[in-house]
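K.L.:
Got a sequence here, can you build the structure:
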Amino acid sequence: MFYTDGKLQFPVRVETPDPLFARALQQAIGGVEGEIRVAMQYFFQACGARGNPKFRDMLLNTATEEFGHIEMLATAVALNLEGAPLSVKEDISADSVGGSVLNGINMKNLLSSGLSAMPVDSDGVPFDMSHIYASGNIAADMTANIAAESTGRVLAVRLYNMTNDPGMKEMLSFLIARDTMHQNQWMAALEELGGATGAFPIPNSFPQDQEQQEFSYAWLGFMADGSVPAPGRWSDGKSIDGKGNFQPQQATPLGQKPVLGPAKPMSGAQKEQINP
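P.N.:
This next block holds a predicted model:
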């Protein structure tokens, strides 16, 4: 169950409404790096979490917080849109708010939501849930969550640098801090699951003696001249999971050229394909 007391997690205030910045904030709501993405990702990961129930509890608590962040950002969008005109005319283009309507505001916020936030990105594209990763493998999910919080924090920092409004900077500073916590929390969960040497390779339940181990830690180069790619930590020395050694080698084709059978009659193919 979810509960609310009607209050925001952190104060949201806008000193100078900026409809163009409202459009930018929409990315933090409905963009691929946004709060809808992480809220639903953590929620569905929790719904499928098996094993120790504390991981489900952690995921549900964090998903609930992310719903609160959507509420904060939606409030910020609405406050930044306050004062925007309801009619779009050329003679308002000189006005700071009206000019923003003509020069870049997300028109959906004007036409479809009455100057309110929507579950869309900064271009007005609805969030379609295609970036929700909930694999049923707790270590894989924690790894995906680190990436989600990392890209979310990058976005929040960019938004912070886009505005001079003290209230917006204060709100974004809070969201950046929470992204810091969440990145660390998911890394801590991975550490508790065994860290690099225990959790990886994911899934650690698959016996590695059943994989073709000569390729397990090979850094393959596909350079046209046959050279080995530039060396790095990933090409030499002990593997990060501690179960092998990185080795650079030039990739060579090991398979044959594909030979397919003739096309089936009534398949819409040419007759030469059916009777080659």
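K.L.:
C-alpha from now on. contacts and neighbour counts both.
P.N.:
OK.
K.L.:
Contacts for stretch 122-137 next, please.
P.N.:
Stretch 122-137 is contacted by residues 23-27, 30-32, 36-38, 40-42, 44-45, 48-50, 106-108, 119-121, 141, 144, 203 when judged by Cα atoms under 8 Å, 6 or more residues apart in numbering.
K.L.:
So which residues of this protein form strands?
P.N.:
218-221, 237-238, 245-250 (DSSP state E).
K.L.:
Kindly reformat these as TSV containing mean neighbour count and distance to Pro231.
P.N.:
Shown next, in TSV, are the strands of the chain (neighbours: other Cα atoms under 10 Å; distance: least, Cα to Cα, whole Å):
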stretch	mean neighbour count	distance to Pro231
strand 218-221	18	9
strand 237-238	14	11
strand 245-250	17	8
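K.L.:
Please give the structure of this sequence too, so both can be compared:
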Amino acid sequence: MFRHTKLLQFEAKPEKPDAVYAHKLQELIGGAFGEMSVTMQYLFQGWNCRIEGKYKDLIMDTATEEIGHVEMLATMVARLLEGAPATATAAAVKDPVMAAMIGGMDVQQTIVAGGGALPADSNGTPWNGKYIVASGNLLADFRANVAAEAQGRLQTARLYNMTDDPGVKAMLQFNLARDTVHQKQWLAAIEELKADGLEDEIAPNALLDEEDQKHNNTIWHLSDGPDGAKGGWTTEAGIEYLMDPEPLGGPGTAPKPDPALYGTYAPLQDAKGTVKGKVKAAKTKSKKS
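P.N.:
Alright, predicted model coming up:
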């Protein structure tokens, strides 16, 4: 059960309208790392969680908070669009500089949403459910959550420097703080999963004896220069850096296409120029004849 409280988690009042900034703020709503993404990511992680108790409660508490963040941002967008484009735009476009700026507003916020926010990013691309990660493995999911909060905080920080409006800045200061604590909580939860014996360093903690043991502790040096091998991962993590790795497979040649597909095809030749598969082709031809 979800219950809506008719108060925002934090105030969302700009000092003045700014239709262009409202367009930019859409990224924090419907972008790949926006609040819609973390909302749905955490909701599905919580609904799919097979452990009742602290982990599920943490996920669902955070998911429900993120719904409130979407509401805050949608409210801020609507207030930034107040008077635009009908009134504010008509007056502003008299100034050529302002006309160019207004040209950066999202017309769909007016035409489609009636002066409100959209479930889309700052380019108007609709939000996509493929943005979310909810695998059922808490270690893999919590690591994805850290990355999502880090990217979201990064984008919030960039947008923070794109406005001088004190009301917008105050809300973004709150959002920055929540992104900080969410990174902290997921990092701490990862360590607790290990301490509780539920997960280990590698996700998933399975098939470690089945995997190819020759290739689970090496980094292939595939870029110019020796700098990669100087990292702490070669000493602290004990990972070997292969400075001159050799390919382990043969040519990645696709097979002969179905004739009905009319794909351009030539049989593979070896180093001596001999056509491989010639005998087989001849046999096939003789069978047909």
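K.L.:
List the TM-score for the superposed pair.
P.N.:
Scored against TM-score structural alignment, normalised by the length of the first structure, the superposed chains reach a TM-score of 0.86; 267 aligned residues with a Cα RMSD of 2.8 Å.
K.L.:
returning to that earlier point: would a markdown table of the strands of the first structure with distance to Ala63 of the first structure be doable?
P.N.:
Below are the strands of the first structure laid out as a markdown table (distance: least, Cα to Cα, whole Å):
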| stretch | distance to Ala63 of the first structure |
| --- | --- |
| strand 218-221 | 37 |
| strand 237-238 | 37 |
| strand 245-250 | 38 |
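K.L.:
rewinding a little: which ChimeraX command selects the buried ones in the contacts of stretch 122-137 of the first structure?
P.N.:
Here is the ChimeraX command that selects the buried residues among the contacts of stretch 122-137 of the first structure (16 or more other Cα atoms under 10 Å):
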select :23,24,25,26,27,30,31,32,36,37,38,40,41,42,44,45,49,106,108,119,120,121,141,144
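K.L.:
hang on, the earlier thing: which stretch among the strands of the first structure comes nearest Leu73 of the first structure?
P.N.:
When those are compared by Cα to Cα, strand 218-221 sits nearest Leu73 of the first structure, at 43.3 Å.
K.L.:
And that closest one against the second structure, how far off on average?
P.N.:
On superposition with the second structure, the mean distance recorded for strand 218-221 of the first structure (mean Cα distance after the TM-score superposition for the first structure) is 0.9 Å.
K.L.:
re the thing from before, which one of the strands of the first structure lies closest to Leu159 of the first structure?
P.N.:
Smallest distance to Leu159 of the first structure across the strands of the first structure (Cα to Cα): 37.6 Å, for strand 218-221.
K.L.:
and Lys153 of the second structure, what is it in contact with?
P.N.:
Slight slip there: residue 153 of the second structure is Arg, not Lys. Taking Cα under 8 Å, 6+ apart, we find Arg153 of the second structure in contact with Asn175, Leu176, Asp179, Thr180.
K.L.:
now Phe33 of the second structure
P.N.:
Counting by Cα under 8 Å, 6+ apart, Phe33 of the second structure makes contact with Tyr131, Ala148, Glu149, Gln151, Gly152.
K.L.:
Relative to Leu115 of the first structure, how far out is Asn80 of the first structure?
P.N.:
Look at Asn80 of the first structure and Leu115 of the first structure: by Cα to Cα, to the nearest Å, they are 9 Å apart.
K.L.:
for Asp121 of the first structure, same thing?
P.N.:
In this structure, Asp121 of the first structure and Leu115 of the first structure are 15 Å apart, going by Cα to Cα.
K.L.:
Let me see the ranges of the helices in the first structure.
P.N.:
Using DSSP state H, the helices of the first structure run over residues 19-30, 35-47, 53-81, 96-102, 107-111, 138-162, 166-192, 195-199, 271-274.
K.L.:
any residues touching the shortest one, and which ones?
P.N.:
Applying Cα under 8 Å, 6+ apart, the contact partners of helix 271-274 of the first structure are Pro262, Ala263, Lys264, Pro265.
K.L.:
Then the second one?
P.N.:
By Cα under 8 Å, 6+ apart, the list of residues contacting helix 35-47 of the first structure from outside reads 28-31, 55-57, 59-60, 62-67, 69-70, 119, 127, 129, 131-136, 141, 145, 148-149, 152.
K.L.:
one more time with 6 Å, if that's ok
P.N.:
Identification of contacts with helix 35-47 of the first structure by Cα atoms under 6 Å, 6 or more residues apart in numbering yields Ile29, Gly30, Arg56, Leu59, Leu60, Ala63, Glu66, Phe67, Ile70, Ile132, Tyr133, Ala134.
K.L.:
likewise the fourth one?
P.N.:
Defining contact as Cα under 6 Å, 6+ apart, one finds that helix 96-102 of the first structure is touched by Leu20, Ala84, Ile92, Ser93.
K.L.:
Can you select the buried ones among the residues you listed for me in PyMOL?
P.N.:
In PyMOL, this line selects whichever of those come out buried by 16+ other Cα under 10 Å:
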select buried, resi 20+84+92
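K.L.:
which one of the contacts of helix 96-102 of the first structure is nearest Leu220 of the first structure?
P.N.:
Leu20 (46.4 Å).
K.L.:
how about the closest one, what does it touch?
P.N.:
Ser100, Ile105.
K.L.:
can you do 10 Å?
P.N.:
Counting by Cα atoms under 10 Å, 6 or more residues apart in numbering, Leu20 of the first structure makes contact with 77, 80-81, 97, 99-106, 122.
K.L.:
Now restrict those to buried residues only.
P.N.:
Neighbour-count burial (16+ other Cα under 10 Å) applied to the contacts of Leu20 of the first structure gives Val77, Asn80, Leu81, Val97, Gly99, Ser100, Val101, Leu102, Ile105, Asn106, Ser122.
K.L.:
could you measure the first one against Arg178 of the first structure, distance?
P.N.:
Val77 of the first structure sits 20 Å away from Arg178 of the first structure, going by Cα to Cα.
K.L.:
Ok, which of the strands of the first structure comes nearest Lys7 of the first structure?
P.N.:
Closest of the strands of the first structure to Lys7 of the first structure is strand 237-238, at 51.1 Å (criterion: Cα to Cα).
K.L.:
quick one: the closest one to the second structure mean distance?
P.N.:
Aligned to the second structure and superposed, strand 237-238 of the first structure gives a mean residue distance of 2.7 Å (mean Cα distance after the TM-score superposition for the first structure).
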